[in-house]
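Enquirer: need coordinates for the following:
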Amino acid sequence: MLPDLNRLRVFYHVYSLQSINMAAKNLHLTQPGVSQHIKKLEFEIKTPLFIRRHKKIIPTWAADKLFAMVKPFMETLGSEIKNISKPMDHPYGLLRIGAPLEFGKTYFPAICQAFRKKYNQVTFKIRLEEPDQLLDMLNKGILDFVVIDYFSAKDQFFGRPEQYKIDSLAEETFILASSKEYFENMMGKNISFETLMSMDFITDEHEPFILKHWFWHYFKKSISKFNIIMAIESHQALLNCVRLGMGLAITADHLIWNEIETGKIVPIFPTKEKVLNKISLVQLRDKKATLTEETFQTFFKKQIKAKENLK
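Expert: Okay, here's the model as predicted:
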């Protein structure tokens, strides 16, 4: 049996505010009334939710888990209930979208701004995370759809691609990037396997998976160790390290297109066959998209295609 929904609503406010007194004021209830709701909820789910200290409450592990389940529902309900009486013939309301960090930072601000010029009743909540985290949030209903990059559906979707609707948006080329000075002075313009393996590398991954993939693609050699002189979580910081001539790093060509064109950055291609990374829009196959989702997705695809054609 599900817990009383009104008690879950009270719990949501208590947890969010970390205060029974403040929750009581927000809900226009008495403090004892709020406390009684929490006690009854704890009885229903048969576990304590808060540890009481003097003038302070501390959420338990069970409270953290319950809040993670309740939060998406409460926040979606709060943002959508005001729109429930509006006509359904035009886009409106909140879109919850996920994307990789650099792709999201590069494309979403301008595209969302352009979309809102046409449909100003649409708002956005954008999550920028790793693909596996985005898929997890999609599966849990936290996101409406996601844009992810991956080498292959088999690798990325954990053997279950059939549960997703996957629409290809674009392909980006992964390059091993070097500053012009590093390429000329440190490498002597030599891109042999032996020379590359003696160079310094920068990565923004905990495990240099993409770097390993790049070397396997071109040299069919499995590399267990690189001379990584810096691991940094920001891709923009990684690119700055390349610009400074600290070493070599993997990036997508479109992120530094102008610098490649002007010769400031040298893309290294040991052979003509390039490493391609697919960008796709992914949603759950059994979820019916709303008019707002469909309209934005169509708009988004056109915007990405237009940007690709400008390269």
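Enquirer: hey, let's count contacts and neighbours off CA atoms from now on
Expert: Fine.
Enquirer: which strands and helices sit next to the strand of greatest length in the chain?
Expert: Criterion DSSP state E: the longest strand present in the chain is strand 164-179. Packing partners of strand 164-179 (3 or more Cα pairs under 8 Å, 6 or more residues apart in numbering; DSSP states H and E): helix 235-243, strand 249-252, strand 265-268, strand 275-284, helix 291-309.
Enquirer: second chain to compare with the first, below:
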Amino acid sequence: MSLAAKELFMTQPGVSQHIKNIEETLQVKLFDRLNRKLVPTSEAVHIFEEVTPILHQLERSLSTINQSEQSLTGTINFGMPIEFGNNVILPHLSTWAKSNTDVKFHINYDHAARQINQLLDGSLDFAITDSFTFPTQVEVENLAREEWILCASKEYAKDNRLNEVSTFKQMKELHYISYLENSPVIHQWFKHHKNKTFDLKSRARLMDVQGVARLILEGVGLGILSRHMVRENNLEDKIVIFEGSGVPLYNEINLVKLKGKTMSLTCQSFVEYLVQKLKK
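Expert: Next comes the predicted model:
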């Protein structure tokens, strides 16, 4: 009894009381007192053999969790928009990953609407998304913004007698290349710059910025690109950019997380790094 009390950092009466409580709970006698010694009963031996491996496994699991929190390991699942993600987020990710070699990444490329659903069902830890009407279950932090511009190839502009200051009347009957059904981004541009709405002719729809840019350059129709994408791909001399109201239309880039969800230390560390870099 004295040895048990020492190992458990308890008093002997405390150990005796715990044994008594267990015996009352199980309604089984665990020890016999013989010649002033406690001798375990067969029931006590059986319980010891069953419980010991479980306690050892629990100890190993807790140790693993503790070590992973110190060394940053595991997999981070997050979503991001294709173009902004590839051009802005991935370079920062690469730098962070080189310093945290035990971390793996699973990246989802999709529109905010579908990524929000994945946040809600727990398949994504967080998402970097475009402007969107977010549900109340998520918390949103603005990180950056990119300017949206409407453009066409110089060939398409020439064939349709367009220039940088073409009017809405000249543009409303043309073909357009959309990202999503109902072309919300194009409609947003016309509402912002021309204060107009109309039934546009969507010639193609694809959820890929590089694909939209390719179709614009090939003269299929007008489309929306981000200014940083145009600049980084050296497209300025190949397209006509239509002027708007003078006030740029921005796509807000947001960090979106599920309210109340606890992030792993690894994920939290990466998010804090991204936020710091993107807000510079």
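Enquirer: which one of the helices and strands packed on strand 164-179 of the first structure lies closest to Ala170 of the first structure?
Expert: Closest to Ala170 of the first structure of these, according to Cα to Cα: strand 275-284, at 5.2 Å.
Enquirer: mean distance, the closest one to its aligned residues in the second structure?
Expert: Superposing on the second structure and averaging over aligned pairs (mean Cα distance after the TM-score superposition for the first structure), strand 275-284 of the first structure comes out at 0.9 Å.
Enquirer: mind checking what secondary structure the counterpart of Phe103 of the first structure in the second structure has?
Expert: Counting by TM-score structural alignment, Phe103 of the first structure corresponds to Phe84 in the second structure. For Phe84 of the second structure, the assignment made with DSSP: H, G, I helix; E, B strand; the rest coil gives helix.
Enquirer: ok, now how distant is Phe84 of the second structure from Arg145 of the second structure?
Expert: 10 Å (Cα to Cα, to the nearest Å).
Enquirer: looking at these two, which one has more neighbours?
Expert: Set Phe84 of the second structure next to Arg145 and count neighbours by other Cα atoms under 10 Å: Phe84 wins out with 20 against 17.
Enquirer: hey, where'd the helices end up in the first structure?
Expert: Counting by DSSP state H, the first structure has helices at residues 5-17, 20-27, 31-45, 61-80, 101-118, 131-139, 153-156, 180-181, 193-197, 209-219, 235-243, 257-261, 291-309.
Enquirer: export those helices to JSON lines and tack on distance to Thr271 of the first structure?
Expert: Converted to JSON lines, these look like this (distance: least, Cα to Cα, whole Å):
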{"stretch": "helix 5-17", "distance to Thr271 of the first structure": "55"}
{"stretch": "helix 20-27", "distance to Thr271 of the first structure": "63"}
{"stretch": "helix 31-45", "distance to Thr271 of the first structure": "61"}
{"stretch": "helix 61-80", "distance to Thr271 of the first structure": "48"}
{"stretch": "helix 101-118", "distance to Thr271 of the first structure": "26"}
{"stretch": "helix 131-139", "distance to Thr271 of the first structure": "29"}
{"stretch": "helix 153-156", "distance to Thr271 of the first structure": "24"}
{"stretch": "helix 180-181", "distance to Thr271 of the first structure": "19"}
{"stretch": "helix 193-197", "distance to Thr271 of the first structure": "12"}
{"stretch": "helix 209-219", "distance to Thr271 of the first structure": "7"}
{"stretch": "helix 235-243", "distance to Thr271 of the first structure": "22"}
{"stretch": "helix 257-261", "distance to Thr271 of the first structure": "18"}
{"stretch": "helix 291-309", "distance to Thr271 of the first structure": "23"}
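Enquirer: ok, which of these comes nearest Arg53 of the first structure?
Expert: Checking the helices of the first structure against Arg53 of the first structure by Cα to Cα gives helix 20-27 as the closest, at 12.1 Å.
Enquirer: what span of the second structure is the closest one aligned with?
Expert: Against the second structure, helix 20-27 of the first structure falls on no residues (TM-score structural alignment).
Enquirer: over to stretch 234-249 of the first structure?
Expert: The aligned range for stretch 234-249 of the first structure is 208-223, by TM-score structural alignment.
Enquirer: list the buried residues of the matching stretch.
Expert: Residues of stretch 208-223 of the second structure classed as buried under the neighbour-count rule (16 or more other Cα atoms under 10 Å) are Asp208, Val209, Val212, Ala213, Leu215, Ile216, Leu217, Gly219, Val220, Gly221, Leu222, Gly223.
Enquirer: first-to-last residue distance for it?
Expert: 12 Å.
Enquirer: how far off centre is it?
Expert: The chain centre lies 28 Å from the centre of stretch 208-223 of the second structure; the measure is Cα atoms, centre = their mean, to the nearest Å.
Enquirer: give me the contacts around that stretch.
Expert: 82-83, 150-153, 155-156, 174-179, 186, 203, 206, 225, 238-239 (Cα atoms under 8 Å, 6 or more residues apart in numbering).
Enquirer: of those, buried ones?
Expert: Buried among those (16+ other Cα under 10 Å): 82-83, 150-153, 155-156, 175-179, 186, 225, 239.
Enquirer: and the residues you listed, which two are furthest apart?
Expert: Every pair of those checked by Cα to Cα; the farthest is Ile82 and Glu155, at 27.1 Å.
Enquirer: so what touches stretch 290-307 of the first structure?
Expert: Against stretch 290-307 of the first structure from outside (Cα under 8 Å, 6+ apart): 88-93, 95, 111, 115, 122, 144, 169-170.
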